[in-house]
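*Asks:* dropping the sequence and predicted coords here.
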Amino acid sequence: MPDSSLSIADRVALGSGASFWTTRAVPAIGLPSILMTDGPHGLRGQGEGGDHLGLNASSTATCFPTASALACSWDVDLAAEVGTAIGLEAVDQGVNVVLGPGVNMKRNPLCGRNFEYFSEDPYLAGKLAAAWIRGLQATGTGASLKHFALNNQELKRMTTDVRVDERALHEYYLPAFEIAVRESDPATVMCAYNRVEGVYCSDNHRLLTGILRERWGFSGAVITDWGAMNDRAAAYRAGTDLEMPGNGGLSDAEVHAALRAGRLDEKTVDESVDRVIALVRRTTGGDTEVPADVYERHHELARRAAVASAVLLGNDGVLPLERGGRVALVGALAGNARYQGSGSSRVNPTRVVSLRDGVREYAEADYAPGYRLTGEPDRALIDEAVALVRTAGRVVVCVGLTEIAESEGFDREHLRIPVNQIALLEALAPWSDRLVLVVVGGSAIEMPWAEHAAAVLHLHLAGQAGGAAAADLLFGAANPSGKLAETCPISYDDVVSSGYYGVHPEQTPYLESMYCGYRYFDSADRPVRYPFGHGLSYTTFTYSGLRLSRNGPDRVEVTFTLLNTGDRDGTEIAQLYVAARTDGVYRPAQELRSFTRVALAAGESRDVTMSLDRRAFAVYDPGSAEWVVEEGDHEIRVGASSRDIRLRKTVALDGVPARRDAAADWYHTLDGRPSPDGFGTIHEPFPLVRAPGRGGFDEYSSLHDMRDSGLVMRIVYFFVERAVAKRAGRRVDYGDVAFKMMMLGAAGLPMRAMVRMSEGAISPRLARFFVDSANGHPLRGLGRLLRKRV
C-alpha cells in the first residue's frame, strides 16, 4: 500500500501526468517526477516544449535504423546494443522512460506506422523487442512496450473497434507482447487508443489484467498512449495506472466523483499508486556513467546497425562495385537522405550521412537528381539523368518512399513509389544491365521496376548513418547479411485484406484471422515479389545433415551443418519453420519458430543447433483457454527464407486428437477472399457499426466525423485547420506531412479526449457545442455553451 501520509487527493493525482512528458512529484514522501520521451529508434527529448507528433524542436540524439530496418538484421545482440545506446543517451539527457519499442503486427502494408514496428511475424518481433528492452533497461532507463493491443492501422486509430477471433488474438497479435513481457520485464506497457471488442484499451480489464498481469505476470505500470484515456475510473478497474499527458487535474475530478459514488474502490486506486511509485523508484537514482564520446560511438553503431539491416534483394554479379574511379549517382533521395519516418518517433540527429556522402568515401560521384521529392515528372531532370547514365560505366539510382508517403497519423494510399521516380526508371530502362538500385522506405513497396535492374539493395529507413552503410555494402567493405522481416507482394491487390482494409474504419473485423504476411502468401501459395526472410550475400551457403533429437517430451533439438561455399566471409540467417501435418484445426502452412545468425569465414562450416519447446507446435484452444498440441506429424523446415527451404524432417508428437474445426472452408483452403459470413464461424456475432450521421454524434465522435454534418461544423473545421497550421508554423496543405499529420491527429481525437489534450483550448462546454451543432441543434448547443455550467 502507498505511504499512509499520502492523502487521497495526492494518490489520485499520481495517476495523471504533471505535464506533457512528466509525472507528478510528491515531495512529502521524497518521490521525484520522472521524464518520459519518445525514442524507439532514438530520443526525441523536448523538455517541457512537448508535442506528440514530432513538430516542435527536440534535443539532438543518435538516429538509429527504424524498427522495420533493424528487424531485417535478425540480430538480437545488435538490438540489445542499440537499446543500450538509447538508454545511455537517455541517462545523459535526464530521461527516465523511453516510449518504445513498438511490436504491433503488420496486418496490412498500408498502415502508415509500419516503419515503427519490427515485423509481420510475432516471434521475430518479440525476440528483437525483448533484447532491445533488456539493453535499454540495463542502463537504469525504463522502456514502454507499445501499443497494447491491436493497434494495426492509423485510420481512425483513436476510435476504431477491432473484432478479432480468439485464435488470431493469441496466436498472432499477442505473442510479440508476451515474449517481450516474459523475457525482458519492461518497466511499463503502453495501452493503445483503439477499442477491442467494443471496449477501449485503457478500460479493457481482460487485456490489461486478465492477460497482461495475471497470465503473463507483468508487474510494471500500464500507461496510456498520449490522449488514449477513455474513462479514468473504468481504467483504474481495468488495470491502467497512469494517464498521459497531464491535463491540469481535469480527470482527477472524475476519479473523485467515482469514489464518492462507489463506482471505484479506493483499494484499486492504491494498487495503481503502488505501481506508479515503483516505476519512479525503478527509473531514478541510478549511477550509470556516460562516456564523453558517447555520440561519436553511437554514430558508428548506427552505421554498423544499418549495414546489418540492409537487404540485398537481387544481384546479377554487378555488386560489389570496385573502389575508385567514377560512379553515376542518380536520385534526389541520394542527396536528400530519407532515413526515418514522421511522427512521434522523429529524431533530431547528431549528423546525417546521405548516400551521396557515403559514395564519395569510395569513388568520385557524378550526380543528377532525376526527380524532385514532390510533384510530377520533370522532363529536364530526367533528360539530365539519362545523359549522365548513357556514358557511365557504373550507375547507382536511389528511389523509394518520400516523407508524405508514410507517417504516424494516417495510412498510405497505395504501395507505389512516386510517379516522378517511376518515370525516371522507365527512361533509364535501356541501361538496366548496369543499374544498381538503392531503395529507401519504411515498409513494403510494389517493385515491378526491380526486374529491370542489375542489383537491388533495400536500406529501409536506415538512420543517420544509412548513406555510409549503403556505400560500405555497394563497394564491398561489408558483405550484405540482412533478410526481409516482411513479405514484399507483387501488388497490393494480392494482400488478403486489401479488399476491405479501411472500408468501414469505425469497426475493423479481422476477417482473415491470423493469415497475414507470409502466413497468408505461403499458405495460399500466392506468388510474391520477395518472400519473408529473403536476402542475398556476396557469398553462398549450403545447408546439410539435418538431425532431430528429443530432449524430454516437451523439447526438440534441431541440428544441421551450415557451410560458406564462397570466397568471402559472410553471415547467414538460418530460419526454422514448423509445418503441422495433423489435418486438424485451420492454421498457416508454416510458422517461424526459431532463427539464428551465423558468421562464417570463406570455406568454413559449423554445426548449428536450435531448440523448440512444446509451445512451438501448439495452437490456442478457445474452449479451454489453453495452448494445446495436436497429435500427429509436424514437419521441421530449415532454410534461407520462407520460400527457400533447404532441409526437412518430420517429428511425431503426442497431444490432443486432431479434429477439423467448424470454421468456414475459406480458413482451410484460402480460396478467394474471407467474408463476413465466414468470419461468423470463428467469431461471436456483434452489432454492425457504421459512421454516425446527424443525430448520432456524441462525446466519442471526432471533428473529422462531424465536419460534413452542416454549415456550423464546416466552419469550425475550417478554423481548426488554420489554427493547426499556425501552431505548426505552416499553411493548410495536406501535401505537407507535418501539417497533415498534426491536423488528422487532432481531428481524429474523440471529443472527450480532445478536451483533455487541448491544454484548455477546448472546454467541455465547447466540445458539447460541437456535438450539438453536428446533430442539427446549434442553438441548443450555443445556449449550453453560454451557461456557467454544463
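*Replies:* All right, it came through fine. Remember, it's a predicted structure, so these values are computed and weren't measured experimentally.
*Asks:* alpha carbons only for contacts and neighbour counts from here, please
*Replies:* Will do.
*Asks:* that's a helix at residue 277, yeah?
*Replies:* Yes. Counting by DSSP: H, G, I helix; E, B strand; the rest coil, residue 277 is located in a helix.
*Asks:* take the one below as the second:
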Amino acid sequence: MKYAEIISQMTLEEKASLMSGKDFWQTQDIQRFGINNIFLADGPHGIRKQEAAADHLGLNSSVPATCFPTAATVANSWNVELGQKIGEYLGEEAVSQKVNVLLGPGINMKRNPLCGRNFEYFSEDPYLTGKMAAGYIRGIQSHGISACVKHFCVNNQEERRMSINTIVDERALREIYLTAFEIAVKEGKTKALMSSYNMLNGTYTNENMHLMHDILRGEWNYKGCVITDWGGSNDRVAGLIAGNELEMPTTAGETNEEIIQAIKSEKIKEDVLDQSVDRLLELIFTTEEVYKKAHKKFDMQEHHRVAQEVAEESIVLLKNEENILPLKNGTKVAVIGDFAKEARYQGAGSSVVNPTILDHTLDCFEESRIVSIGYETGFERYGKKSNKRIDRACELAKEADVILLYIGLDEVTEAEGLDRQNMNISDNQIELLNALQKVNQNIVAILSCGCAVEMPWINKVKGLLHGYLSGQAGAKAIIRVLSGDVNPSGKLTETYPIHYEDTPSFKNFPGKEVSVEYREGIYIGYRYYDAANVEVRFPFGYGLSYTTFEYSCIEVNKNGVTFKLTNSGSTQGMEIAQLYVGCKSENIFRAKKELKGFVKIFINAGETKSVTIPFDDKTFRYFNIKTNKWEVEASEYKIMIGASSADIRLKDTIFMEGSGAPLPYDKDKLTSYYSGKVNNVVTEEFENLIGCKVPVSTWDRTKPLGYNDTIAQCKYAKGLFARFAFNMIVFAYWFLRKIGKRSTANIIMMSIYHMPFRGIARMTGGALNIPMLNGILMIVNGHFFKGLNHLLKERSKMVKAAKAKKIA
C-alpha cells in the first residue's frame, strides 16, 4: 500500500469515516493527517458545481460554466482529439472552481432509443464510445484532477434504474457493455469510476464480485477508486468487499458504523478496509496537488469559441435534396419554430449546466449572408395545439425563398430518471410542417434533440440538419453550416430505425417490475439491422457533406489497412472513414460487421491522401464463454472500409490464425442468434444463451415490501395509508401534467415513484436512517400504529444522539 504509514496510525473509526461523503458533494476530511475533503461535481459536458442547496436532479442553479455539446453530439464528430480538447477545457474549468472529481463522461450503450439519458451517452457502438471517452478522460486528467467514468454497468434504462435487475449473457456483457469501460480504464487511465444503481444478473453492480473484482480489478488491473452513484449503495459491507471505496452522498455515519461492526465481528478483515482507504487517499492526494498553486479564472470567450468549434464539427447533415444547402447569398428565409427562439441545447437532470454565454438563433443572422424576413413560433413548445400560430407561420412562409424550421424534443421529454414513451416528434410540430409544405416546399428542418426519432415526415422537407444538443454556442454553429461557412462533417453514431417496433429490444424495454432481459444478446444497433436485414431510416455512420469523397487502392496486412481518399468535389471538407471487420466462419454467431477503427481527415478539394487505420487487440477478438477469455477464431476475415455501415466503399480479406479455443455454443439450441433475427427470442432459447433459468420478472405481491421495493409498489401494499399515498402520488403526477407543469411532474416520477425505500435513507443525508425506515415499512405493510410508534422512537433516539455528539 502506498499510504500504509498514514493508515497504520488511523483509528478504525477514522478509516471507516472516509468511506462515505461528508455532505452531498464532498468527501470526509481528517485534518490531523492532512487529509482534506475533495469536491465532486457533475460534468459530462460542463461543470455543475452547486454552492448552495444541493441536489442531484438539476433543480438548483449552479456556478456558471461553459455548456459544451453533449456526448451524444460530440460523438458525431468521430474525432478523438476533439474529445480530448473538450476534456482539457472541462478540466481547466473544474480547477478554476476547485473541483477534484468531474462526474463523467457517461459511456453506457444506447441499447434502446427510448432511454431517457441517451443524450448523455456517446453511441450504440462500444469501440467508438470507448475511444471517445478515453479522449475526454485524458483531457480532463491532464489538469491533475480526476474524471469519473459512469455508470458501471448495463444501466440502459432510466425507469426503475435504482432496483432493476439486468439479465444479460456473459458474451454480450463483455463485447457490448464492458468494452467501452475497458478502453476507458486501460487507455484513458481514469482515476475514478462510478458504479450504476441497477443489479447485474441478480447482484447490485457495486457488490458484484465478478464485475468489480474479477474483471475490473483483476483482468483490467484497475487501481483507481470506485464511487457509488448518489444513493446507489445497497449493502455497504458487501460493496466494500467488492472494492467500492466511496459511498455518496453522506449517510451521517450510519453506513460507516456498519463497516466498523463488520470488522469487529470479524465478518470482514480490516485489511479490506485498509486497501480501500489506500485507493481513496491516492485519489484525494493526487487531485489536491493541483491546488497547491494559484489558478486564474478561465477565459469565458475562448471557451465559448471552442464550444462553437465542437458544435460545428458535430452537426450532421441528413438530407440535402436539390442541394438546397448551403443557402445561397441573399436567400430570404422565414425562421419558424419555438426552438429557434429558445434553443434546446442541453439535456435535463444532473447534467444541466448554467451557461456562461448563450447564443440565440435570431441574433446570429446578421453575421451570416442569410437574410431573415421574420420569425414565428409556429407551435407551442410542450405540445399544445394552436391553429393561430400555424396560420401566422404560413403567412410568413409564403414570402420566403426557404423556410428554416426548428423542431425537436422539449426538455422534459428526454431527461434523467425517465424514459421516453415513444420516438415521435410532437403532433403539433408535424401539423405545422404539413401546413407549411402546402404553401412553400423549400423547407430545411433543423432538428434539436439528443436521441433518435422516427421521421415519417421526412419527405416533406428538402433539407434536414441534425444539431443534436449542441451546447451554448450551437445556434451560431448551425447558422454557419446552413450558410456554407462550415462544411458539415458529422456522422451518426446511432442507427435511426424507420419504426420503433423495428428495434431489437422493442419487446424487452424497459423492464417494468423486477428485471429486464437483454434477449437480443450482442445484436444491438447496426449489428442487429445488418444481421436481420432490417431496413433503416439512417444507418450508423451516416452523414452528408457539401463535397464528395472517393475511396481507392485498399491494401491489407497483419498490421492494418491502407487506402487512398480523394476529395472529388469542389469544397474542402473532412471525411470520416470507418473500418469494419466481419468473420467469414459460421461456427460462432457474429454480427456481419463490427466497427474496429476510424479516422477523421481533412482534405482540400481535388486532393488525395493516403490513410492508414491500424489493427489492435480488439480487431479480431470475441469472448469465449467456455474458456472465459478473449479468443481469436481461425478464419478468413472481411476487411471493409466504408463511409457508413451501409456504404462500404472498399473490401479485402485477411486470414488470421486462431487461438485454438473450443467452440462455445451448440448451434442447434441458438438458432435465432445464428440467424441474427433476435427481436422475438423465446424464453427457452434465451436460457440456453445465459446458461440458467430466467428469473421471475414480476413482483411477488404476497410478500411484505422491503428495502429494495419501490414506492410504486405501494399500489398493492397491505397498508391502507401506503395505498392512499400511492394514489395521491399518481394523482399529483397526472394533475401537474394537466396544468402544464411537466417538469415538476417528472421530478415526482424519478425522485419518488421509482425510488426504492432504501433510497429514502440513502438520499436524505442521514435525516432519515434505516431504523426509522423500518418504521415506515411497518406502516406500508399494514402495521400503522406500531410503525408510527417505531418511527417516532427512532427519530427521538437520533435527535438525542446528535445533541449528545454536539455537546461532546
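*Replies:* Thanks, I have the structure now. What you see is a predicted model; the values in this text were computed from it and never measured.
*Asks:* report the TM-score for the pair.
*Replies:* Once superposed, the chains reach a TM-score of 0.95 (TM-score structural alignment, normalised by the length of the first structure), with 781 aligned residues with a Cα RMSD of 2.1 Å.
*Asks:* what segments of the stretch 151-300 of the second structure are helices?
*Replies:* For the stretch 151-300 of the second structure, the helices defined by DSSP state H, counting those that start in this stretch occupy 170-172, 179-186, 209, 236-242, 254-264, 270-288, 300-314.
*Asks:* would you mind giving those as JSON lines with distance to residue 707 of the second structure and mean neighbour count added?
*Replies:* Shown next, in JSON lines, are the helices of the stretch 151-300 of the second structure (distance: least, Cα to Cα, whole Å; neighbours: other Cα atoms under 10 Å):
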{"stretch": "helix 170-172", "distance to residue 707 of the second structure": "28", "mean neighbour count": "21"}
{"stretch": "helix 179-186", "distance to residue 707 of the second structure": "30", "mean neighbour count": "24"}
{"stretch": "helix 209", "distance to residue 707 of the second structure": "22", "mean neighbour count": "19"}
{"stretch": "helix 236-242", "distance to residue 707 of the second structure": "14", "mean neighbour count": "22"}
{"stretch": "helix 254-264", "distance to residue 707 of the second structure": "15", "mean neighbour count": "18"}
{"stretch": "helix 270-288", "distance to residue 707 of the second structure": "25", "mean neighbour count": "19"}
{"stretch": "helix 300-314", "distance to residue 707 of the second structure": "44", "mean neighbour count": "22"}
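*Asks:* let's have those in JSON lines, adding distance to residue 424 of the second structure.
*Replies:* Shown next, in JSON lines, are the helices of the stretch 151-300 of the second structure (distance: least, Cα to Cα, whole Å):
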{"stretch": "helix 170-172", "distance to residue 424 of the second structure": "29"}
{"stretch": "helix 179-186", "distance to residue 424 of the second structure": "29"}
{"stretch": "helix 209", "distance to residue 424 of the second structure": "40"}
{"stretch": "helix 236-242", "distance to residue 424 of the second structure": "40"}
{"stretch": "helix 254-264", "distance to residue 424 of the second structure": "44"}
{"stretch": "helix 270-288", "distance to residue 424 of the second structure": "44"}
{"stretch": "helix 300-314", "distance to residue 424 of the second structure": "23"}
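*Asks:* for the most centrally placed residue in the first structure, give its distance to residue 105 of the first structure.
*Replies:* For the first structure, residue 117 is the residue whose C-alpha lies nearest the centre (Cα atoms, centre = their mean; 2.0 Å). For residue 117 of the first structure, the distance to residue 105 of the first structure (Cα to Cα, to the nearest Å) stands at 7 Å.
*Asks:* again with residue 754 of the first structure
*Replies:* According to Cα to Cα, residue 754 of the first structure stands 27 Å off from residue 105 of the first structure.
*Asks:* also residue 367 of the first structure?
*Replies:* From residue 367 of the first structure to residue 105 of the first structure the distance is 39 Å (Cα to Cα).
*Asks:* neighbour-wise, which of the two wins?
*Replies:* Taking other Cα atoms under 10 Å, residue 367 of the first structure and residue 105 do not tie; residue 105 has more neighbours (26 against 21).
*Asks:* now do the same contact list for the residue nearest to the centre of the first structure.
*Replies:* Residues in contact with residue 117 of the first structure (Cα atoms under 8 Å, 6 or more residues apart in numbering) are 67-68, 101-106, 125.
*Asks:* tell me the contacts of the closest residue to residue 657 of the first structure other than its chain neighbours?
*Replies:* Spatially, and ignoring its direct neighbours in sequence, residue 657 of the first structure is nearest to residue 631 (5.4 Å; Cα to Cα, 6 or more residues apart in numbering). Counting by Cα under 8 Å, 6+ apart, residue 631 of the first structure makes contact with 582, 652-658.
*Asks:* no more questions from me, cheers.
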